[in-house]
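Peer 1: how does the following fold in three dimensions:
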Amino acid sequence: MNSFRYQLDDSSRKFECPACNRKRLVRFIDQETRDYLEPIFGRCDREQNCGYFHSPYQVDSFKREQTSYQKLPEVQHPSKYIPKELFEKSLGSYDQNNFIRFMRRHFDSETISKINDTYKIGTSLKITGGCIFYQIDIKGKVRRGKIMVYNPETGNRGAINSVHSQLNIEKRYYPKWRFFGEHLLLDNNKPVGIVESEKTAIISSIYFPEFVWLATGTKSTLKPEYSQALKGRSVTLFPDIGAYQDWSAKLESFSAFCDISISNLLESKSGDFEKNEGLDLADYLITRNVGEFQ
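Peer 2: Presented below is the predicted three-dimensional model:
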């Protein structure tokens, strides 16, 4: 079966973008040698604010190589889940967690305790200030852990890493992607709200507790193959500003197994400034008092 020899890296590793100079570039990998191509080839995941994309298939020499590449049958590797003892050990030390320090500027201790318990937020023992957002599936398996360092005052996101990377586990052993918060679907019949970032899901759960809030982690991981836990559920998508059209195009592929709709709340309330900044639901909510929504 013919396939693309050069593909975007599906790990969590990011490089400096040639256009915006942020460490947000996903580089192309040669599927035959498993080596990265030159740094100019990649896609910036700041899709709204940068949009850099340079494919090797825009270069004639790469096009010629593509015709001779034959993809070998994919080898299935056993998934390596995050060890229970490591997961449990990380559930604390919140004074050293920059995300929780930011949240404490806006919410009381009872609310903070509740979100930590609900979403099982971890603290990195290796990366200073690091917050761990675990992907726990509906069976309770801890599949992945995204490590993010936030500015404790502004809540702006900085460096991104992963627990598997810190454990030196090769990406071929990474379990398949799942929603952040998927474990909350078990024995819970509330309607489901889906956003892109883990931070937004957590903040939205404070303002709208009548929903179960999940996060895709990235805009591109809103896919049916990662979403079967939504079967039979009532789901509303809340895309970031600028992502409405992309997520709207995916509704049909989800309608076969869940009752799905999309909210244009942010698009309808955003001006030029908000659109340029690519704001999300959390940015809109956190400037308002929780009591306004209860």
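Peer 1: please count neighbours and contacts with C-alpha atoms only from this point.
Peer 2: Noted.
Peer 1: tell me where the stretch 151-294 of the chain has strands.
Peer 2: Shown for the stretch 151-294 of the chain, the strands assigned by DSSP state E, counting those that start in this stretch span residues 157-162, 192-195, 212-215, 234-237, 259-262.
Peer 1: which stretch among those strands approaches residue 35 most closely?
Peer 2: strand 157-162 (19.8 Å; C-alpha to C-alpha).
Peer 1: what's the closest one in contact with?
Peer 2: Contacting residues not belonging to strand 157-162 are listed as 12-14, 23, 144-151 [C-alpha atoms under 8 Å, 6 or more residues apart in numbering].
Peer 1: pull out the buried residues from those.
Peer 2: 14, 23, 144-150 (16 or more other C-alpha atoms under 10 Å).
Peer 1: what's the farthest-apart pair in those residues?
Peer 2: Between any two of the buried ones among the contacts of strand 157-162, the greatest separation by C-alpha to C-alpha is 21.0 Å, found for 23 and 144.
Peer 1: so who does the residue nearest in space to the middle of the chain touch?
Peer 2: In the chain, the centroid-proximal residue (C-alpha atoms, centre = their mean) is residue 217; its distance is 1.0 Å. Counting by C-alpha under 8 Å, 6+ apart, residue 217 touches 179-180, 196-198.
Peer 1: out of those, grab the one that's most surrounded.
Peer 2: residue 180 (28 neighbours; other C-alpha atoms under 10 Å).
Peer 1: mind listing what that one touches?
Peer 2: 133-136, 198, 214-217.
Peer 1: residue 77 against residue 173, yeah?
Peer 2: Yes: under the criterion of C-alpha atoms under 8 Å, residue 77 makes contact with residue 173 at 5.9 Å.
Peer 1: and this one, so I can compare the two:
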Amino acid sequence: MSKHRYILEPYKAGINSRYTCPNCQQIKKFSLYIDTVTGKHVHPTVGRCDRESNCGNHYTPKQYFQENNIPFDTLQFNQYTPRPIATKAKPISFIPDEDFKASLTDHEKNHFVKFLISLFGFKIASDLIRDYFIGTSKHWDGATVFWQIDIKGKVRTGKIIQYEIIDSVDSIIGEDCKRNKTNFPPVYWVHSALKIADFKQCFFGEHLLIDKTKPVAIVESEKTAVIASIYRPQFIWLAAGSKEGLSAEKCSVLKGRTVVLFPDIDGFEKWSSKANELSHIAKFNVFDLLELKATEAERMQQLDIADYLIKLNLEDFTERKSEYPNPPQTVQAIFKSAKFEHPTSIEYFSEHEHPKPECWEQEIEELENYFKSIELPTQPVILNSCKKISNCSSFIETNIATVKANNGKSTFLPYLNRLQELKQILTINLKQHECK
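Peer 2: This is a model prediction of the structure:
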């Protein structure tokens, strides 16, 4: 008998004992843990990716039991009760700043950004790049980097995906942006590209949770979170990354929040079960309209909420029209009609043209004094094409606290920019009022 009850499944010639890694999606690279008493796998996600792949995914039985609230002493054992083995946690590695910043350029080559422009126009697409720090990768032509930045502003890792814009008469939704599945693996990780091991994922968009005034919406894919944030800006939109992406550890940042889960059509049952498991962390609700209304054809395509939203008229969801209310039908026409402009926050990453401030104390003090010196509006304020401030006082308090706590950190510069945008809008409104 093995010294340990749970071991990695031994390799057996002629028998499939290596599986697709749920983290890096490489096939025949993932070894699952087995229970030496029952001979069964612990769970399809509990295992270790091949060390040669540089993926770094190693999810142990102990972690699985702890995250799913399964005490060791309540498990039914045929021979003996396993004892947890004390292991020293490996340090988590983060992406170097220079690699993160290097990706925040060349958006005119980014296939996903081109799709966003075709949907929403330049201004809204630029706002989305700024808010989610959407990057561009040279790993594949026109590939996108979806950075996972945690609530502390640390860049945990980045998921690299190459999209293709598809316009097919066979598609339920017409033109769409789909992963290029001919790539192997179809999803690549920045940690693998940089040959850095031992990373731990967080939610895509987790850095936005610094805003505590909104409920949270969680979807599977990063693309869906980005698109849905335009149609339903009253939520903070996050992406779990996969159907298996709702662990107790990852969801710990949601403690005390109101959360709505938007599973893909084929993920309703799994995420409903997860909502019950995680109910001690936050108030979870599961959006069930797709489950109730989806047709058989839509189920076969495994559509998600974004697939339905992009069929709708954006103006029905926003009070202010986008920069291009009737965008050209093709990306080529867009780039002929106007030059692509990078959003303001990304320009700050060019140290030669815009030196990065090391301290924002003067800017923060000026903003605080300004907002204290005026009577704040009680009506909602439109900050930009996809940002509406319903409560100015709360917005200012939250953002001031954020920039004070993260003074000089480039990841949190958008919060300072928003306060400056609000100051500019309020100043203009006051001058117009005085002229009347």
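Peer 1: about what we covered before: and which of the contacts of residue 180 of the first structure is nearest to residue 274 of the first structure?
Peer 2: Taking C-alpha to C-alpha as the measure, residue 274 of the first structure lies nearest residue 198 of the contacts of residue 180 of the first structure, at 19.9 Å.
Peer 1: tell me the counterpart of the closest one in the second structure.
Peer 2: In the second structure, the residue paired with residue 198 of the first structure is residue 222, using TM-score structural alignment.
Peer 1: so which of residue 77 and residue 173 of the first structure has more stuff around it?
Peer 2: residue 173 (14 against 10).
Peer 1: in the first structure, what stretch matches stretch 255-263 of the second structure?
Peer 2: The counterpart of stretch 255-263 of the second structure in the first structure, counting by TM-score structural alignment, spans residues 231-239.
Peer 1: and residue 318 of the second structure, how far from residue 229 of the second structure?
Peer 2: From residue 318 of the second structure across to residue 229 of the second structure, the span is 11 Å (C-alpha to C-alpha, to the nearest Å).
Peer 1: again, but for residue 108 of the second structure
Peer 2: 22 Å.
Peer 1: what are the ranges of the helices in the stretch 1-150 of the second structure?
Peer 2: Using DSSP state H, counting those that start in this stretch, the helices of the stretch 1-150 of the second structure run over residues 61-67, 97-102, 111-120, 122-132.
Peer 1: as JSON lines, those helices with distance to residue 332 of the second structure and mean neighbour count would be great.
Peer 2: Formatted as JSON lines, the helices of the stretch 1-150 of the second structure follow (distance: least, C-alpha to C-alpha, whole Å; neighbours: other C-alpha atoms under 10 Å):
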{"stretch": "helix 61-67", "distance to residue 332 of the second structure": "48", "mean neighbour count": "16"}
{"stretch": "helix 97-102", "distance to residue 332 of the second structure": "25", "mean neighbour count": "14"}
{"stretch": "helix 111-120", "distance to residue 332 of the second structure": "9", "mean neighbour count": "23"}
{"stretch": "helix 122-132", "distance to residue 332 of the second structure": "14", "mean neighbour count": "21"}
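Peer 1: save those helices as JSON lines, and put in distance to residue 405 of the second structure too.
Peer 2: Formatted as JSON lines, the helices of the stretch 1-150 of the second structure follow (distance: least, C-alpha to C-alpha, whole Å):
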{"stretch": "helix 61-67", "distance to residue 405 of the second structure": "30"}
{"stretch": "helix 97-102", "distance to residue 405 of the second structure": "19"}
{"stretch": "helix 111-120", "distance to residue 405 of the second structure": "31"}
{"stretch": "helix 122-132", "distance to residue 405 of the second structure": "19"}
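Peer 1: so which of those helices is nearest residue 304 of the second structure?
Peer 2: Distance to residue 304 of the second structure, taken as C-alpha to C-alpha, is lowest for helix 111-120 among those, at 16.9 Å.
Peer 1: packing partners of that closest one?
Peer 2: Contacts defined by 3 or more C-alpha pairs under 8 Å, 6 or more residues apart in numbering; DSSP states H and E place helix 111-120 of the second structure against helix 122-132, strand 143-149, strand 163-167, strand 175-179, helix 331-337.
Peer 1: out of the ones you listed, which comes closest to residue 432 of the second structure?
Peer 2: The nearest among these, by C-alpha to C-alpha, is helix 122-132 at 25.0 Å.
Peer 1: ok so, going back, out of the helices of the stretch 1-150 of the second structure, which is closest to residue 86 of the second structure?
Peer 2: helix 61-67 (9.9 Å).
Peer 1: residue range in the first structure corresponding to the closest one, please.
Peer 2: The alignment of helix 61-67 of the second structure onto the first structure (TM-score structural alignment) finds no residues at all.
Peer 1: repeat that for stretch 296-308 of the second structure.
Peer 2: Residue span in the first structure matched to stretch 296-308 of the second structure, by TM-score structural alignment: 272-284.
Peer 1: contacting residues around that stretch?
Peer 2: 48-49, 199-201, 203-204, 238-242, 266.
Peer 1: could you pick out the buried ones from these?
Peer 2: 48, 199-201, 203-204, 238-242, 266.
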